[in-house]
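Enquirer: Make a model of this:
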Amino acid sequence: MTESFQFAHPEFLFLLLLLPVLAIWKSRWGRPVAIRMPSTDDAIHVGAKTRSKIGGFLIFLGLLSFTLLVIAFARPRHGKGSTEVEASGIDIILTLDVSGSMAALDFKVDDKQVDRLEAVKNVVKKFVEQRPNDKLGLVAFAGRPYLVTPLTMDKDFVKKRVEGVKMGQVEDGTAIGSAIASSVDHLRDSSAKSRIVILLTDGVNNSGSVNPLTAAEAAKTLGVKIYTIGAGTRGEAPMPVQDAFGRTHLQMSKVEIDEEMLKEVASSTGGQSFRATDTDSLEQIYDSINQLEKTTRKLKKYQQYDELFLWFLVPGLLLLLLELVLSQTRYRRLP
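Expert: The predicted structure is shown next:
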C-alpha cells in the first residue's frame, strides 16, 4: 500500500504568482483613511500614513482567501493505492549438475581459481536478478535429481538457495535424463505461456533410469523448451584429489561432455545448446538466454483518492465573506 499527496489540477497554482502583484496593488490603491481634518496641523501625524492598520488587516484577509481558493481549485487530494506486478508468463527451472566432477578448478571468479560449481552459482545468481518478473525454480542433480526450490517470484529466496547448493548431498553420478524429466515434471502444472529448463552439466549421462532424448521428447510434448550448457575446459582440467594420507593435491583429469546429446536435447525442444569453457563465456551464455527469453513488465495499479479541496474552499470562502462584511460594516470607510 502506497500513499501520496498530489494536485489534480496543479496548473491553477501558477495563480499564486499573482500574490505579490495583488499585495502591491491593494497597498497602493486600497481603501484610504477617509477622515478629513479641519487643518493641516491636526493631520501631521495622521497623514503620515495613507493606510489604516485595519486596512492592512483587510488586505491580509483578502490575500489569504485568494490563496486558499487557488489551492482549492487545484484540487489537492490524498491518494491511497497499490501496485501489483503480474507474472511475465515465463516459468524457468534452473537445473544444475552437482556431481563430483564440478569440483574441477578450471574457472575463475575475480581472478581467483574456483571450482566449476562456485563459478556457476555466481553466474546463476546474476541471472536470477535479471529476471524480476519471472517465476524461477531450482533442481540440482548428481546420481539423481532433487528439488532445491519450487517455482517462486521470491528472487532473494532463490539466490539464497542457489548459494546453499553443494556437492555430495546425494550419491555421485550424472543423471542428465532423470534431471530433465524431473525439471519438466515441476513445470507440468504451470499455466505460464512459456516454460523453460536451463540445464547445466559438465559430464555425460551415466546414472538414472531415463534416457535424455526420451526426456526431451516428453518436454517437447508438454511445450517445454530446454537450453543446455556444457561447462568445462576442453581436454583436461585440474581436479583436487586426496591421497592415502588425506592430503589434497591437484591431478589433471580428462573432461568428457556429451555435446552432441546436449545439442539434440536442446534443438528437439526449440532451445539452444552452448559450451562454457571459462567464467566469461558462461556469463555470456546466460546473458544470451536472458536476451532470447525477453519479458515485459506488467503492472496493475489501484488508486483511491480522498479529495481535500473542501478543507481549502470553505475557509477561503469564509475569509472572503468576512473581509466583505468587515469592509462594509465595522471597518467601513467613512464618507
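
Enquirer: make it CA atoms for all contacts and neighbour counts henceforth
Expert: Noted.

Enquirer: element containing Leu200?
Expert: Counting by DSSP states H and E, the secondary-structure element that holds Leu200 is strand 194-201.

Enquirer: wait, doesn't Gly316 sit right on Leu68?
Expert: Yes: distance between Gly316 and Leu68: 4.9 Å, which falls inside the contact criterion (CA atoms under 8 Å).

Enquirer: Show me where the stretch 101-250 of the chain has its helices.
Expert: Defined through DSSP state H, counting those that start in this stretch, the helices belonging to the stretch 101-250 of the chain, from first to last, are 116-129, 155-164, 176-187, 212-221.

Enquirer: right, so the ones you listed: which one is the most enclosed?
Expert: Of all the helices of the stretch 101-250 of the chain, helix 176-187 carries the top mean neighbour count, a mean of 24, counting by mean count of other CA atoms under 10 Å.

Enquirer: how far does stretch 171-182 stretch from start to finish?
Expert: Between the opening and closing residues of stretch 171-182 there is a gap of 17 Å (CA to CA, to the nearest Å).

Enquirer: before we move on, what about stretch 164-172?
Expert: 18 Å.

Enquirer: now do stretch 126-134
Expert: Taking CA to CA as the measure, stretch 126-134 stretches 14 Å from start to finish.

Enquirer: what about Ser82, how many neighbours?
Expert: By the other CA atoms under 10 Å criterion, the neighbourhood of Ser82 contains 13 residues.

Enquirer: ok, now which ones touch it?
Expert: Under the criterion of CA atoms under 8 Å, 6 or more residues apart in numbering, the neighbours of Ser82 are 1-2, 301-303.

Enquirer: Just say helix, strand or coil for it.
Expert: Three-state secondary structure (criterion: DSSP: H, G, I helix; E, B strand; the rest coil) places Ser82 in strand.

Enquirer: quick one: it from Glu3, how far?
Expert: Shown here: Ser82 relative to Glu3, a distance of 9 Å by CA to CA.

Enquirer: Name the residue closest to the centre of this protein, please.
Expert: Among the residues of the chain, the one closest to the centroid is Pro132, at 6.3 Å (CA atoms, centre = their mean).

Enquirer: Which residue, other than its chain neighbours, is closest to that residue?
Expert: The shortest distance from Pro132 to any non-neighbouring residue, by CA to CA, 6 or more residues apart in numbering, is to Lys155 (7.2 Å).

Enquirer: can I assume the one you found is in contact with Gln130?
Expert: No: using CA under 8 Å, Lys155 makes no contact with Gln130, being 9.7 Å away.

Enquirer: can you give me the strands for this structure?
Expert: Listed in chain order, the strands of the chain (DSSP state E) span 2-7, 76-86, 90-97, 107-109, 112-114, 135-141, 145-152, 194-201, 224-231, 236-242, 248-254, 273-276, 298-307.

Enquirer: With distance to Lys53 as extra columns, can I get those in TSV?
Expert: Output for the strands of the chain, formatted as TSV (distance: least, CA to CA, whole Å):
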stretch	distance to Lys53
strand 2-7	36
strand 76-86	34
strand 90-97	74
strand 107-109	79
strand 112-114	82
strand 135-141	72
strand 145-152	71
strand 194-201	77
strand 224-231	84
strand 236-242	95
strand 248-254	96
strand 273-276	86
strand 298-307	37
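
Enquirer: Another for comparison:
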Amino acid sequence: MYELAHPWILILLFLPLLMRFFPAYRETRDSVRVPFFDTLVELSEQQPGVGAKVLRRDLAQRFLVGFMWLCLIVGAAKPEWVGAPVEQQKSGRDLMIAVDLSGSMETRDFELPSGERIDRLDAVKIVLEELASQRPSDRLGLVVFGNAAYLQTPFTDDHAVWKQLLLETEIGMAGQSTVFGDAIGLAIKLFRENDSDKRVLIMLTDGNDTGSTVPPIDAAKVAATFGIKIYTIAVGDPASAGEDMLDMHTLERVSELTGGRTFEALDQGALQEAYRTIGELEPELYETVSFRPRQSLHWFPVSIALILYTLYHAFSAGRNWLWHRKMGHSDGR
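Expert: Just a heads-up that it's a prediction; the model follows:
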C-alpha cells in the first residue's frame, strides 16, 4: 500500500496558477544607431521588427515544466510503500535480583542431592540459573550488596550474559556487611530509569541490615510508591545471633509494604520452592508491539524529473549543434 508522509504539500501543485496574475518578465537590450541601417538589413537578409517580443514555450517545454513540477511536489510529499503489519513480542516485566555477598554467605549449610554440601552463595547461583532459564521473557538485572550496593548487571534480555556475570560474583567482593536498605534504594533508581510498568525485586539475604543509609522499611515504602513489588528470601539460619542474626521481621515488613511475600529457604529444596512460588505469583508477561515497515520512495519522482531535464537539454544541445554545423556547411558552399 502506498501512502504520502506529507500529503499537505500537494497544495503546492496549484502554485503555478498564481503566476498568471503576474506580469510577464521584461528584458531590455542595448542598441546602436547607425546611419547605414538599410544597408545592414539588406546584407543580413533579416526583416526588422517593431515592439516587444514575448517568448512562448513549445509543446514539449510546456509538458516538461508541468510534469517536472508534479514530480518534485510528489517527491516532497514523500511517497512511501507501507508493508503488512509486523508483530513482535517483547518482555513485559523487569525482574531485578539482589544478592547478599556478605561474609556469612560462605556458610556451607546447603546440601545437594548428591550429598555434597555447598555454601549459601553457590546454592543461590544454582537456583538463579534455573530461574533465568525458566523466564526467557523477563528482562533481568542483578544487584549485589555488602558494605554497599553495586550494580552487577543492568536490565537485559541476554540471559546468557546475565548468568555469566552472576557466576563471577564472589563472597566478600562487596564487603562483609549487609546494607539491605541501600540495595533496595539502588534497585528503585534502576527501575525508574526503565519504562516497564511491571517491576519485581527479589532479594536474597542471610543476615540483617547493618547500617544502610536508608532503613529497609523506609526504602520499601518508597518502592511501593513506584509500583515495585519486593519478594524477600531468607537463606540464613533463624537460630543465628549477633551481626549474622536473620531479621525476619524486617524482611516480612518489606514484602508486606510492597505487596510481595517472604520465604524461608533453609535448604536447596526450600530455595527452589520459593522461586517456583514466585513464578506462579508473577507469571510471564509479553507486550505485543505492532508496526508496519515503511520504505520511502521520494527518490523515484525526483529521479524522473532529473532524467527528463537532462534528456531534454541534451536533445536541445544536440539539435543546436547540428543546426550550426549545417549552417556552417551552407556558408562554405
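
Enquirer: Quantify their similarity with the TM-score.
Expert: Scored against TM-score structural alignment, normalised by the length of structure 2, the superposed chains reach a TM-score of 0.58; 209 aligned residues with a CA RMSD of 2.5 Å.

Enquirer: before we move on, back to that, of all the strands of structure 1, which one comes closest to Glu264 of structure 1?
Expert: For the strands of structure 1, proximity to Glu264 of structure 1 was assessed by CA to CA; strand 273-276 is nearest, at 8.4 Å.

Enquirer: what's the mean deviation for that closest one versus structure 2?
Expert: When structure 2 is overlaid, strand 273-276 of structure 1 sits 0.8 Å from its aligned residues on average, using mean CA distance after the TM-score superposition for structure 1.

Enquirer: outside of that strand, which residues touch it?
Expert: Surrounding strand 273-276 of structure 1, the residues in contact under the criterion CA under 8 Å, 6+ apart are 227-233, 262-263, 266-267, 281-282, 285.

Enquirer: let's see 6 Å
Expert: Outside of strand 273-276 of structure 1, the residues that reach it under the criterion CA atoms under 6 Å, 6 or more residues apart in numbering are 227-231, 263, 266, 282.

Enquirer: so it matches what in structure 2?
Expert: Under TM-score structural alignment, the match for strand 273-276 of structure 1 in structure 2 covers residues 262-265.

Enquirer: Over to stretch 192-204 of structure 1?
Expert: Residue correspondence for stretch 192-204 of structure 1 in structure 2, counting by TM-score structural alignment: residues 196-208.

Enquirer: Please apply the same query to stretch 147-156 of structure 1.
Expert: Going by TM-score structural alignment, stretch 147-156 of structure 1 lines up with residues 151-160 of structure 2.

Enquirer: got the buried residues for the matching stretch?
Expert: Across stretch 151-160 of structure 2, burial judged by 16 or more other CA atoms under 10 Å covers 152-153, 155-157, 159.

Enquirer: coming back round to it: chain center to the match of strand 273-276 of structure 1, what's the gap?
Expert: Averaging C-alpha positions (CA atoms, centre = their mean, to the nearest Å) puts stretch 262-265 of structure 2 38 Å from its chain's average.

Enquirer: Check stretch 162-180 of structure 2 too.
Expert: Counting by CA atoms, centre = their mean, stretch 162-180 of structure 2 comes out at 31 Å from the chain centroid.

Enquirer: ok, residues contacting it?
Expert: Stretch 162-180 of structure 2 is touched from outside by 101-103, 145-148, 209-210, 212, with contacts defined as CA under 6 Å, 6+ apart.

Enquirer: The strand holding Leu200 of structure 1: how far from the chain's middle?
Expert: On CA atoms, centre = their mean, the centre of strand 194-201 of structure 1 falls 23 Å from the chain's centre.

Enquirer: list the helices and strands it packs on?
Expert: Strand 194-201 of structure 1 makes packing contacts with strand 90-97, strand 224-231 when contacts are defined by 3 or more CA pairs under 6 Å, 6 or more residues apart in numbering; DSSP states H and E.

Enquirer: Go again with 10 Å.
Expert: strand 90-97, helix 116-129, strand 135-141, helix 176-187, helix 212-221, strand 224-231, helix 259-269, strand 273-276 (3 or more CA pairs under 10 Å, 6 or more residues apart in numbering; DSSP states H and E).

Enquirer: returning to what we had before: need the counterpart of the residue nearest to the centre of structure 1 in structure 2.
Expert: Using TM-score structural alignment, the partner of Pro132 of structure 1 in structure 2 is Pro136.

Enquirer: Contact partners for its match?
Expert: With contact set as CA atoms under 10 Å, 6 or more residues apart in numbering, Pro136 of structure 2 has these partners: 91, 157-159, 284.

Enquirer: Farthest-apart pair in those, please.
Expert: Asp158 and Glu284 (16.2 Å).

Enquirer: JSON lines for the helices of the stretch 101-250 of structure 1, including distance to Phe7 of structure 1?
Expert: Output for those, formatted as JSON lines (distance: least, CA to CA, whole Å):
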{"stretch": "helix 116-129", "distance to Phe7 of structure 1": "36"}
{"stretch": "helix 155-164", "distance to Phe7 of structure 1": "36"}
{"stretch": "helix 176-187", "distance to Phe7 of structure 1": "47"}
{"stretch": "helix 212-221", "distance to Phe7 of structure 1": "54"}
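
Enquirer: nearest to Gln251 of structure 1, of those helices?
Expert: The stretch from the helices of the stretch 101-250 of structure 1 with the least distance to Gln251 of structure 1 (CA to CA) is helix 116-129; that distance is 15.4 Å.

Enquirer: orientation of the closest one relative to strand 194-201 in degrees?
Expert: 160 degrees (axes from the mean of the first three to the mean of the last three CA atoms, to 10 degrees).

Enquirer: What is the mean deviation of helix 116-129 of structure 1 from its aligned residues in structure 2?
Expert: On superposition with structure 2, the average gap between helix 116-129 of structure 1 and its aligned counterparts reaches 0.5 Å (mean CA distance after the TM-score superposition for structure 1).

Enquirer: what's that helix packed up against?
Expert: Under the contact definition 3+ CA pairs under 10 Å, 6+ apart, helix 116-129 of structure 1 sits against strand 90-97, strand 107-109, helix 155-164, strand 194-201, strand 224-231, helix 279-292.

Enquirer: The shortest one corresponds to what range in structure 2?
Expert: Going back to what we said before, that points to strand 107-109 of structure 1. Residue span in structure 2 matched to strand 107-109 of structure 1, by TM-score structural alignment: 110-112.

Enquirer: What lines up with Gly66 of structure 2 in structure 1?
Expert: Under the pairing rule here (TM-score structural alignment), Gly66 of structure 2 has no equivalent within structure 1.

Enquirer: What is the host helix or strand of Gly66 of structure 2 packed up against?
Expert: When elements are defined using DSSP H and E, Gly66 of structure 2 is found to belong to helix 59-76. Packing contacts for helix 59-76 of structure 2, counted by 3+ CA pairs under 10 Å, 6+ apart, involve strand 2-4, helix 299-332.
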